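Enquirer: Pasted the sequence and its predicted model underneath.
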Amino acid sequence: MSGGVAQLKHEGSQRQVAVAGGVAGLVSRFVIAPLDVVKIRLQLQIHSLSDPLSVRSIDGPVYKGTLGTLKHILREEGLTGLWKGNIPAEALYLAYGSVQFSAYTYVSHLLDTVPQPYTIPSSANSFVSGAVAGAFATTATYPLDLLRTRFAAQGRDRVYASIFASVRHIAEHEGPSGFFRGLGAGVSQIVPYMGLFFASYEGLKPLLANSAIPLPFGTSDAAAGIVASVLSKTAVYPLDTTRKRLQVQGPMRSRYVHRNIPMYTGVVSTLSNIWKHEGRRGLYRGLTVSLLKAAPASAVTMWTYERAMAAMLALNDKEA
C-alpha cells in the first residue's frame, strides 16, 4: 500500500474527515464559481458558431468561447451573474465534500478488512472507494446540483424568484422525480470519474512528493489533484453535458437564457441526439473551461482538505 493511501485513509477521525471535506468543498466552490457558470452556459448552447444557419432566429445569447462568455455575462448581467446558483452550489459542495470523503475513508477501511486471499491492490482499493463514494455523494446531494444548474442557466429574466420558490415549483409541477432529472447520467459519470480521480491522485501524490521538478501551487497534493482531475474529467465529459441538458428539462425549459434547449428524455437518447444534431463538438462543448475549472478546483479541494485535517490533528495534539 502506498504512503499516500495510508495517509489519506488513516489520519483523523470520521468526524474530522467530514469537517475537512466540507471545508475543502466550500473553499473550492467559492474559487471556481464564475467558471462553473460559464461552463453550464456553454453546455446548454446547442447552436454552432461554425454554422451561421444554426443561430438564425435564436432568442438568446450566442456565446463564443470561455473568455467571450465571461465578458458577455459581465456585460449583460453584471458581476453577480457569475455567481448565479452559488447558494445551492455552496450547500452542494459542503454536503458533497463531507459525504464524499466520509464514504471514501469508510469504504477504504472496509476493504482493508477483507481477509486473504481476497485482498485487492491499493490502486484497486482507491478506485473502488472513490467510485462508491462518488456515487453515494452524487445521489445524496443531487437536488442541490439540479438547483445550481437551473439558477446558473437563468439570464437577466429570473425563472425562479428564490430557492424556496424553485423547490416549491418543482415539487408542484414535476413531482419528487423532478429533483432527480439526469441522475442516471450523474452517477454514470461520477463512478468512473471519482474512481479514476482517487486512483490517479493516490498514485501520483507519492511520486510527485519526491519530484525534483517545481510543482504547481508548490505542493504534491495540489499537483496530483490537477493531473488526476484533468485526466478523469476529459474521459467522462459527454456524460456531464448530458446531465446538464437533462437537468433543465421541465415546464420552465424555454425560459432559461438559451430558449431553444431541445426536449430530452433519457441518458442514451440525449447522447445520441446531441451526437446526431451537434456532432462530437456538441458533446464536448465547454470542455476547455471545464478543465480550467476542474484543475484549480481539485487542487484547492485536496490542498484545503490536507491542511484542514493537519490543523485539526495539531489541535488535538495540543489538547492532549
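Expert: Nice, thanks for sending it over.
Enquirer: switch to C-alpha atoms for all contacts and neighbour counts from now on
Expert: Will do.
Enquirer: what's the first-to-last distance across stretch 41-55?
Expert: One end of stretch 41-55 sits 16 Å from the other (C-alpha to C-alpha, to the nearest Å).
Enquirer: buried ones in it?
Expert: Residues 41-48, 55 are the ones in stretch 41-55 that count as buried (16 or more other C-alpha atoms under 10 Å).
Enquirer: Contacts for it, please.
Expert: 62-65, 69, 152-153, 241, 244-245, 258, 260-261, 278, 282, 285-286 (C-alpha atoms under 8 Å, 6 or more residues apart in numbering).
Enquirer: Where strands are concerned, which of these count?
Expert: Within the contacts of stretch 41-55, no residue falls in strands by DSSP state E.
Enquirer: which of these are buried?
Expert: 62-63, 65, 69, 152-153, 241, 244-245, 258, 260-261, 282, 285-286.
Enquirer: Which one of those is nearest to I87?
Expert: A152 (10.8 Å; C-alpha to C-alpha).
Enquirer: A further structure is provided below for comparison with the first:
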Amino acid sequence: MVGYDPSNREATPSPEEAALAGSAAGMVTRALISPFDVLKIRFQLQIEPVSTRRAEGKYRGLFQASRCIHSEEGLSAFWKGHIPAQLLSICFGAVQFASFELLTEVVHETTPYDSQTAGVHFVCGGLAACSATVVCQPLDTLRTRFAAQGEPKVYSNLRHAVSTMCRSEGVLTFYRGLSPTLMAVFPYAGLQFFSYNVFKKLLAPPPKAGNSGANLRSLVCGSGAGMISKAITYPFDLFKKRLQVGGFEAARVHFGQVRSYRGLVDCMLQIAREEGVRGFFKGLSPSLVKAALSTGFTFFWYEFFLNAMRNLREEQTTNSLAKDFEER
C-alpha cells in the first residue's frame, strides 16, 4: 500500500527507499509513454481547431498526427526532449514519493487523522507534487521546448538549450508557466493519490486470497486514477504549455499560427476568445491515454520496486540472523 501504514511499519518505506523507487518508476514510465507526451504537446500548442472534418490545423487526430510527425521528422521525433523528460521524471518521482511518504507519516503521528484515508492521501499527494514541481519546473520547460520544436532544430542539445535560454531570455524563463502548473498539480496529484487509494480498497482481494494479483491491481487502479485526475484538471496543463513556449515563436511558425501571452489570465482570455471552450481541451485524447498509462505504470513500478527492496531487505536480515546463529 502506498503511504505510511501504521499497522505494518516494517513494510513502510523510508524516505530514501521511496525516493529510489519513485525515481526508478519515473524513469521506466517515461521511456514507455514519451510518444503520447509529444503528441499531447503538439495538440496543446496548435492555435487552429483540432478537427477531423476541417483541414485547418496541421494536426487533426491521433493517427493523422502520428503519421504526420513520423513522415516529416522520423521515428525519433516521438522521443524529442527525452533527456530532459527523463531527468524530469527521475527527479519528480524521487521528490514526490519521498515527500508523500514523509507527509503521511507526519500526519499520522501529529494529527488525529489516519494516514491511510483517501482524504489524507489527497492533501499529502497534492503537497508532495507541489514540492516536486518547484524543484523540477526548469526540466519541464526544457522538455516542452524540445518536444515543441520541429526541423531544423533550434536547440541541438540540452547544454545548448540551457545556455541559449539563459542568454536570450534570462533565468526566470525556466519558470514560465509555474503559476498554472501549481494551480493544476495540487488537485491533479491529490486526485491521483485519492482515487488510487479508493480503487485499491474497492478492488482489495478477500483476506484468504493473500496478495495475489497485486501488481495488476496497481496498474488498473493507477490507470483509472490518472484518467479521472487528468480530465478534471486538463485546461491548466494546456495553459502551462502555451506559456512555456513564450519567446519560442520562431521555431513554431511552420506548425501554424503562433501567439504571445502576457500571463496566465491573458492566455485564458485569448484562448476563450479565439478558440472557444473546446480550445481548453485540445490534446485531451492523447492526454487521457498518456495519463492512464503514465499513472498506471508509475504506481505499478513504484510498488514493484518497493516490494523488490523490501524482499531484498528481508533476505539480508534472514541471512544475517542465520550467520549469527551459525557463529554461536
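Expert: Cool, the structure landed. Computed from a prediction, not measured in an experiment: that's the story for all the values here.
Enquirer: quick one: TM-score?
Expert: Overlay of the two chains. TM-score (TM-score structural alignment, normalised by the length of the first structure): 0.90; 309 aligned residues with a C-alpha RMSD of 2.5 Å.
Enquirer: residue boundaries of the strands in the first structure?
Expert: Counting by DSSP E, the first structure has no strands at all.
Enquirer: The biggest helix by length in it aligns to what range in the second structure?
Expert: The single longest helix within the first structure, with elements called by DSSP state H, is helix 287-319. Matched against the second structure by TM-score structural alignment, helix 287-319 of the first structure falls on residues 284-316.
Enquirer: Translate L231 of the first structure into the numbering of the second structure.
Expert: Checking TM-score structural alignment: L231 of the first structure goes with I228.
Enquirer: need the contact list for its match.
Expert: Residues counted as contacts of I228 of the second structure (C-alpha under 8 Å, 6+ apart) are 191-192, 195.
Enquirer: most surrounded residue in these?
Expert: Q192 (28 neighbours; other C-alpha atoms under 10 Å).
Enquirer: aligned partner of that residue in the first structure?
Expert: Match for Q192 of the second structure (TM-score structural alignment): F197.
Enquirer: so who does that match touch?
Expert: Counted by C-alpha under 8 Å, 6+ apart, F197 of the first structure has contacts 127, 130, 225, 228-229, 231-232.
Enquirer: returning to that earlier point: can I get the contacts of I228 of the second structure in TSV including distance to M27 of the second structure?
Expert: As requested, those are exported to TSV (distance: C-alpha to C-alpha, whole Å):
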residue	distance to M27 of the second structure
L191	22
Q192	19
S195	23
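Enquirer: Name the nearest of those relative to R30 of the second structure.
Expert: Q192 (17.3 Å).
Enquirer: Could you measure from that closest one over to I33 of the second structure?
Expert: For Q192 of the second structure relative to I33 of the second structure (C-alpha to C-alpha), the value is 17 Å.
Enquirer: What of V107 of the second structure?
Expert: V107 of the second structure is 33 Å from I33 of the second structure, by C-alpha to C-alpha.
Enquirer: between the two, who's got more neighbours?
Expert: I33 (19 against 16).
Enquirer: In contact with the more buried one: list those residues for me.
Expert: 290, 293-294.
Enquirer: Which of the residues you listed are retained in the first structure?
Expert: Retained contacts for the contacts of I33 of the second structure in the first structure, judged by both residues aligned by TM-score structural alignment, their matches' C-alpha atoms under 8 Å, are 290, 293-294.
Enquirer: ranking those residues by neighbours, who comes first?
Expert: S294 leads those on contacts (other C-alpha under 10 Å) with 28 neighbours.
Enquirer: Would you mind confirming that that residue makes contact with T29?
Expert: Yes: counting by C-alpha atoms under 8 Å, S294 of the second structure does reach T29; the two are 6.1 Å apart.
Enquirer: In space, what's closest to the match of Q192 of the second structure - neighbours in sequence excluded?
Expert: A228 (5.0 Å; C-alpha to C-alpha, 6 or more residues apart in numbering).
Enquirer: for V236 of the first structure, same thing?
Expert: Closest residue in space to V236 of the first structure, ignoring its immediate chain neighbours: Q189 at 5.7 Å, by C-alpha to C-alpha, 6+ apart.
Enquirer: That neighbour contacts T242, correct?
Expert: No: under the criterion of C-alpha under 8 Å, Q189 of the first structure makes no contact with T242, lying 9.7 Å away.
Enquirer: Near the equivalent of V134 of the second structure over in the first structure, how many other residues are there?
Expert: V134 of the second structure maps onto T139 in the first structure, with residues paired by TM-score structural alignment. Per other C-alpha under 10 Å, the neighbour tally for T139 of the first structure reads 16.
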